[in-house]
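[1] one predicted model, sequence on top.
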Amino acid sequence: MNPDFLPAIGASLRALGEFATWREVTDETLAEVAAELDRARAAVAGARGQQRANRCARHPGGPVDPTATNGCLLCGVAERRPATPVPDEFVPGDVIRFYDEHGHEAAAARYGPQAVTRALVLRARHPSTRRPGQPVPPRTESEK
């Protein structure tokens, strides 16, 4: 049995239970009941199928890695290769200046990819959407 379909089965059963409280039954109502029954049957048929190999909500049909915590190869790679932390001395303005002078590869090598990405996002953000206390990176001539 595949438990992934249990929420869909429950939702269909609840929807069918609500139809019982309706006083007026029309052809349109019966069509809705029939459609909900079809959805419930499809969910039950899916639950009878094989259980998915990994327990990943983001990659349900993805490749399997038995060593990963949720069985997903794609998430397991991210767990084994954590991102480079942003340096404590991170100043977006310095990163942007270095980035503009030396390019992406050199800035990523010096400050780390997360620091470069964060600085570029801050530079692209409109001043009205910046959070209070956030440093404002300098604008280049092309942005003025």
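    Arrived safely.
[2] all contacts plus neighbour counts: C-alpha atoms, from now on.
    Noted.
[3] would you mark the buried spots in the host helix or strand of Ala119?
    When secondary structure is defined using DSSP states H and E, the element that contains Ala119 is helix 113-124. Using 16 or more other Cα atoms under 10 Å as the burial criterion, the residues of helix 113-124 that qualify are 113, 115-120, 122-123.
[4] got a markdown table for the residues you listed, with distance to Glu101 too?
    Formatted as a markdown table, these follow (distance: Cα to Cα, whole Å):
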| residue | distance to Glu101 |
| --- | --- |
| Pro113 | 16 |
| Ala115 | 16 |
| Val116 | 13 |
| Thr117 | 16 |
| Arg118 | 18 |
| Ala119 | 14 |
| Leu120 | 14 |
| Leu122 | 18 |
| Arg123 | 15 |
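[5] try this one next to it:
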Amino acid sequence: MNRTAIRDLATALHRVGEHGDALAAINPGPEQLHLIREDLEHARQLLAAAAGPAPTTRCPEHPTGPVEPDTDGECLLCRIRRGRGAAAAEVAHQEVTAAQVLEVIDELGTDTAIRQFGGRAVSAAIASTTRTPTTSTGT
């Protein structure tokens, strides 16, 4: 059971109850009925969420995703995405020439060049020549 959704559900049900109190006092128009319909639909969605699994992470994007080891509920998927973004930004700041990339490919293989410069730089370097990529045989 998802305790976070239960708090939100309680708030939504209170709001629906306020509509019930107001209906007893007035004759509702189409605008009021539309608002009641929206609040009821929202409460229904929260009820379904409350019955679902409890979140494993504190991440709003991946609430039931994998947890980063040795953390207090940090989302592993978001950490990996942030790490890839930082690595790509670091490579982008380096002024890498195709010759430098091709040199690493010749010495250490394509896999190492991809780890060092990123796939885009390796692809561009290979495309700038008529050569075929070599694969690394070592670690």
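    That came through fine. It should be emphasised that the depicted structure is a prediction, and the values quoted were computed from it without experimental measurement.
[6] TM between them?
    Scored against TM-score structural alignment, normalised by the length of the second structure, the superposed chains reach a TM-score of 0.42; 112 aligned residues with a Cα RMSD of 5.2 Å.
[7] what is the end-to-end distance of stretch 99-113 of the first structure?
    In stretch 99-113 of the first structure, first residue to last residue: 11 Å (Cα to Cα, to the nearest Å).
[8] once you drop chain neighbours, what's closest to Pro92 of the first structure?
    Distances taken as Cα to Cα, 6 or more residues apart in numbering place Ala119 nearest to Pro92 of the first structure, at 4.8 Å, with adjacent residues excluded.
[9] one more: Ala108 of the first structure?
    Counting by Cα to Cα, 6+ apart, the residue nearest Ala108 of the first structure is Val116, at 6.1 Å.
[10] distance of Glu38 of the second structure relative to Ala86 of the second structure?
    The span separating Glu38 of the second structure from Ala86 of the second structure equals 41 Å under the rule Cα to Cα.
[11] Arg79 of the second structure now?
    In terms of Cα to Cα, Arg79 of the second structure sits 11 Å off from Ala86 of the second structure.
[12] now do Ala43 of the second structure
    Per Cα to Cα, Ala43 of the second structure is found 40 Å from Ala86 of the second structure.
[13] of these two, who's got more company?
    For Ala43 of the second structure versus Ala86, the count of surrounding residues by other Cα atoms under 10 Å is larger for Ala43: 21 against 12.
[14] for the more buried one, what are its contacts?
    Under the criterion of Cα atoms under 8 Å, 6 or more residues apart in numbering, the contact partners of Ala43 of the second structure comprise 9, 12-13.
[15] out of those residues, who's nearest Val101 of the second structure?
    For these, the residue nearest Val101 of the second structure by Cα to Cα is Leu9; the value is 55.7 Å.
[16] what kind of secondary structure is Leu13 of the second structure in?
    helix (DSSP: H, G, I helix; E, B strand; the rest coil).
[17] tell me the spacing between it and Pro30 of the second structure.
    Relative to Pro30 of the second structure, and taking Cα to Cα, Leu13 of the second structure is found at 21 Å.
[18] quick check: the residue nearest to Ala108 of the first structure touching Ala107?
    Yes. Val116 of the first structure lies in contact with Ala107 (Cα atoms under 8 Å); the separation is 6.6 Å.
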